[in-house]
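> model this:
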Amino acid sequence: MSSVFSFIGELKSFLILWFTQLLSTLGSSMTSFALVLWSYQDRGSALTTALLSVCSYAPYVLVSIFAGALSDRWNKKATMLCCDTFAALCTSTVLLLAASGQLHMWHLYLLNGLTGLMNTVQQPAADVAVTLLTPEKHYQRVSGLRSLSYSLNNMLAPALGTALYTLLGLEWVILFDLATFLLAFCSLLLFIPIPQGPKPERTESLLRSTQAGLRYLGENRGILDLILFLAAINLTASMFNAALPALALTRPWGGENVLGLVQSVSGVSMLGGSIAASLLPAPKSRVRVICNTLLLAMSTENFILALGRDLSLWCVGAALGWVGIPIMNANLDALFRSRIPVDIQGRVYAARNSFQFFTIPVGYLLGGFLVDQVFEPLAAALGPDSLWAALFGTGKGAGAAGLFLAMGFLGVATCLLFRRDKRIWALECQG
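Presented below is the predicted three-dimensional model:
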């Protein structure tokens, strides 16, 4: 018990920030999910609805590098407060438009783009704030707690957002979002002192400051190669997300309930992995943990979903595919925090966002294209007596199953290729 009290005492400010941001993020995710439901009911177009996410995500790829340079210059607490306030104003605008019956899709595209822009600045500031609030000996557990909040958000936001939207309407979902924002804002403003940390030279231009993050990655190839490893994994993972509905909804044993159950099992599995990441001691080799957990994910779920013809097998695949991801994230986060100097973390994290996440929209587009234009037509052309039919069955969804098998091999090959990268393993030898 004394160690627990000591842990709480040393991380009091972080724990307040973590819990209130968890609630605020849950509220924001519920609003995002409710807006997806509203937009689909309004337009009935999957593409129109998907553009909401595109507008929110595009700033990460386009301006993250510059946002990190600004984040390192500015006061972290003030940056977080201002960005969160701006995002709340955008959400309030949606509330007013919805209540007056004047809400249109172009409003949401514009407001999502502005909110995404603010998040691009806010995220690196928040990442550095966590470092400033956390003693190095607690990096592992803090990273596990952040993974836990991500898992809880993935589990609860769709269910709570749907329930509140169905029972009371979009306006009440947004009101809940604004209430959680107010709680997080007041907690950060009044109860969480964040050290400023070292600042870059004020005489340094914005362009030169931006280049510093890129230069750091160029000079520290182990960090850069690890980021590129995650970018390659994100390509496969986003193809997976794009193709999963085409597989789960069309198989003879599939349907909406099956898709929901598989995703729920993934969320529960991530929750278990997050708890494990919070409780496990720091490993001797973080690089080995990162490589092994990603290999586990890539070598299980894709193959089981492709070849399995039973819901219970799919659930096992979902559990195996996602249980190690929070552990991987916790060790990756701890490795970055311990290796990257705090005075440049914002710029490096922002550069990481651009390099690591640009493959996600590419993967979504590629996954959808391959299902619709390549694998489904191929499966239909080969016929019921082919080896393809013996492996994946016939009818709609057989092509998507073939794509999942191909993604399984792609994911495993990616893991084995980067596992041989000596520059990544050299990170274990750095002090």
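> For the rest of this, base every contact and every neighbour count on C-alpha atoms.
Will do.
> For this protein, identify the residue most remote from the centre.
Using CA atoms, centre = their mean, the residue of the chain lying farthest from its centre is residue 385. It sits 41.3 Å away.
> Quick check: residue 308 vs residue 293, distance?
22 Å (CA to CA, to the nearest Å).
> just checking, residue 49 touches residue 36?
Yes: counting by CA atoms under 8 Å, residue 49 touches residue 36, with 6.0 Å between them.
> Skipping adjacent residues, who's closest to residue 157 in space?
residue 30 (4.9 Å; CA to CA, 6 or more residues apart in numbering).
> residues in contact with the one you found?
157, 158, 160, 161, 162, 173, 177 (CA atoms under 8 Å, 6 or more residues apart in numbering).
> Looking at residue 308 and residue 293, which is more packed in?
residue 293 (22 against 17; other CA atoms under 10 Å).
> For that one, what is the enclosing helix or strand?
helix 286-298 (DSSP states H and E).
> counting contacts, what elements does that helix pack onto?
helix 311-322, helix 325-339, helix 398-419 (3 or more CA pairs under 8 Å, 6 or more residues apart in numbering; DSSP states H and E).
> Here is a second sequence; please produce its structure as well for comparison:
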Amino acid sequence: MTDQSMKPFTVLLIGQAISLFGSSLTGFALGIWAYEQIGSVTVYTVIALANIVPVVLLSPLAGAVADRYNRKMIVILSQIAAIAITGALASLYWWQLLVPWHIIALVTLNSVFNAFVLPTISATIPLMVSKSNLTKANGMIALAFGLIELATPAIAGTLYANGGMQTLFLVDLATFSVGIGAVIITRIPQPQAKTAAASATDTQELSLLASIGEGYRYLMKAPALLGLVGFFSSIAAMLIAAGVMVQPMLLGFAKPDQMGQIMSFAGSGIIAGAAIMIALTNINRHMPIVIGVSGLVGVGLLLLPATTTPWMIAAGGFIVMACFPVIDSNNRSIYQRKVDPAILGRVIGLRNFVLGLAQCFMLLIIGPLADAVFEPAMAADGWLAPTLGPYYGTGQGRGIAVLISLLGALMLVSVALTLCSRRMRRLDSELDDVEIAVEETEPEQQTAMDAVAMAK
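Take a look at the predicted model:
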């Protein structure tokens, strides 16, 4: 493949990013609207979980579907379903019938369809770009997600304040049309089945459940990849827990406007890290980068919370946030280089399932740990105050700071354990790159065939 092969991927990414941006705006504003209606943080949290949990639980099934059916059709059907769900929400709002449980139910349904898009597109990337551009492509994805995450709160809040939910719904529907248009005009290739497992799936001799099992057995035969699933899941879980606790930690010594400035500057590190990945090509050894940069993040989380100097927190946060796209892009590239594209959807689905469970588990325990254990322990008369007080200080937010440092220490332990594994250290050379082969079937014909199969 030449650099020309990046163009179809770029068109697809831009279209999906615009569509996702519209959905993010609506989702953010719906949370505000629901909170204003009943003033319940619980409902706000349930809406957030409704957006996450189906993706986590359905990831293995979604990966099997991505490997079994035409990938272009999967994305198109998911986009059509999302348009219908947004239309239903808009209609209920227009007729003043919308209540929070409608939002929870429809957001959950939308998340079900979104679950099938993520592994489908991830599994298709190695068919659309050359190996030398894999980290570049994954860096572009990280850049798009980073921009959406940074821009959504401010833009959604402004649109909601000035135009209400109807404006957000219109924007969402418009962005959906861009997303589905990009999919329609882009050729999304199908992999050729080369492995026995993939061949059985493509001939539909296996049930979807059995197809998921094939993905599991594929990972079991590659212990280094299985170890990578566990390693990255632990790193991502600790990062999301630290991210949730940063805001209350900062409020312990900074005013709200100062906290916002610190978080905005630190968050912009995502853009810097993604830009680095886009600029780099021909990266052949990904694992040393994943391990080394994860270690750097661990050191940052261990040391930074001890300070209450705003500029140091902001600068350190920028570096930590810049590291995540680097870790994520190289992690994705390993799977895309080492796993047969015909079974890649299932492998990614299982990876996302383990990753999601780890993150959900961490989010469930981190709040109680902070509130019931570490914050009281770092109060002026707390049991940890005599030992850690001279380094962290005492009072509001200092227990959270200690807990974030503990997460950094655990991350360094995970890095050390990974370094102790020869297979993990040498994963790039231990596993051969797969040979990419694209199905010759015309996309229009294959789409029609798979539409009939999926309907059955």
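> Send over the TM-score of the superposed chains.
After superposition, the two chains reach a TM-score of 0.93 (TM-score structural alignment, normalised by the length of the first structure), with 422 aligned residues with a CA RMSD of 1.9 Å.
> hmm, back to that, what's the mean gap between the helix holding residue 293 of the first structure and the aligned bit of the second structure?
Average distance, helix 286-298 of the first structure versus aligned residues of the second structure after superposition (mean CA distance after the TM-score superposition for the first structure): 0.9 Å.
> So what touches that helix?
Contacts of helix 286-298 of the first structure (CA under 8 Å, 6+ apart): 283, 320-322, 324-325, 327-329, 331-332, 335, 408, 411-412, 415-416, 419, 424-425, 427-428.
> again with stretch 404-412 of the first structure
233, 236, 239-240, 295, 298-303, 305-307.
> One more: stretch 130-146 of the second structure?
By CA under 8 Å, 6+ apart, the residues outside stretch 130-146 of the second structure that reach it are 1-3, 5-6, 9, 13, 17, 125-126, 129, 270-271, 274-284, 325-326, 328-330, 332-333, 336-337.
> how about a cut-off of 6 Å?
Under the criterion CA atoms under 6 Å, 6 or more residues apart in numbering, residues 1, 270, 271, 274, 277, 278, 281, 282, 325, 329, 333 lie in contact with stretch 130-146 of the second structure.
> cool, and stretch 117-125 of the second structure?
The set of residues external to stretch 117-125 of the second structure that reach it, using CA under 6 Å, 6+ apart, is 63, 66, 75, 344, 345, 349.
> On the three-state scheme, residue 203 of the first structure is what?
Of the three states, residue 203 of the first structure takes coil under DSSP: H, G, I helix; E, B strand; the rest coil.
> what about the counterpart of it in the second structure, neighbour count?
Counting by TM-score structural alignment, residue 203 of the first structure lines up with residue 205 in the second structure. Look at residue 205 of the second structure: counted by other CA under 10 Å, it has 12 neighbours.
> do the same with residue 387 of the first structure
11.
> Next one: the residue lying closest to residue 21 of the first structure once chain neighbours are set aside from residue 414 of the first structure, what distance?
Spatially, and ignoring its direct neighbours in sequence, residue 21 of the first structure is nearest to residue 184 (5.9 Å; CA to CA, 6+ apart). Residue 184 of the first structure sits 40 Å away from residue 414 of the first structure, taking CA to CA as the criterion.
> Looking at those two, which is more packed in?
Shown here are residue 184 of the first structure and residue 414; by other CA under 10 Å, residue 184 has more neighbours (23 against 19).
> Look up how far residue 236 of the first structure lies from the residue nearest the centre of the first structure.
The residue lying closest to the centre of the first structure (CA atoms, centre = their mean) is residue 150, at 7.9 Å. Residue 150 of the first structure sits 20 Å away from residue 236 of the first structure, going by CA to CA.
> Neighbours of the residue mapped onto residue 173 of the second structure from the first structure, how many?
When the first structure is aligned by TM-score structural alignment, residue 173 of the second structure is paired with residue 178. If you count neighbours by other CA under 10 Å, residue 178 of the first structure ends up with 22.
> In terms of helices and strands, where is residue 178 of the first structure?
helix 170-191.
> For that helix, name the packing helices and strands.
helix 12-43 (3 or more CA pairs under 6 Å, 6 or more residues apart in numbering; DSSP states H and E).
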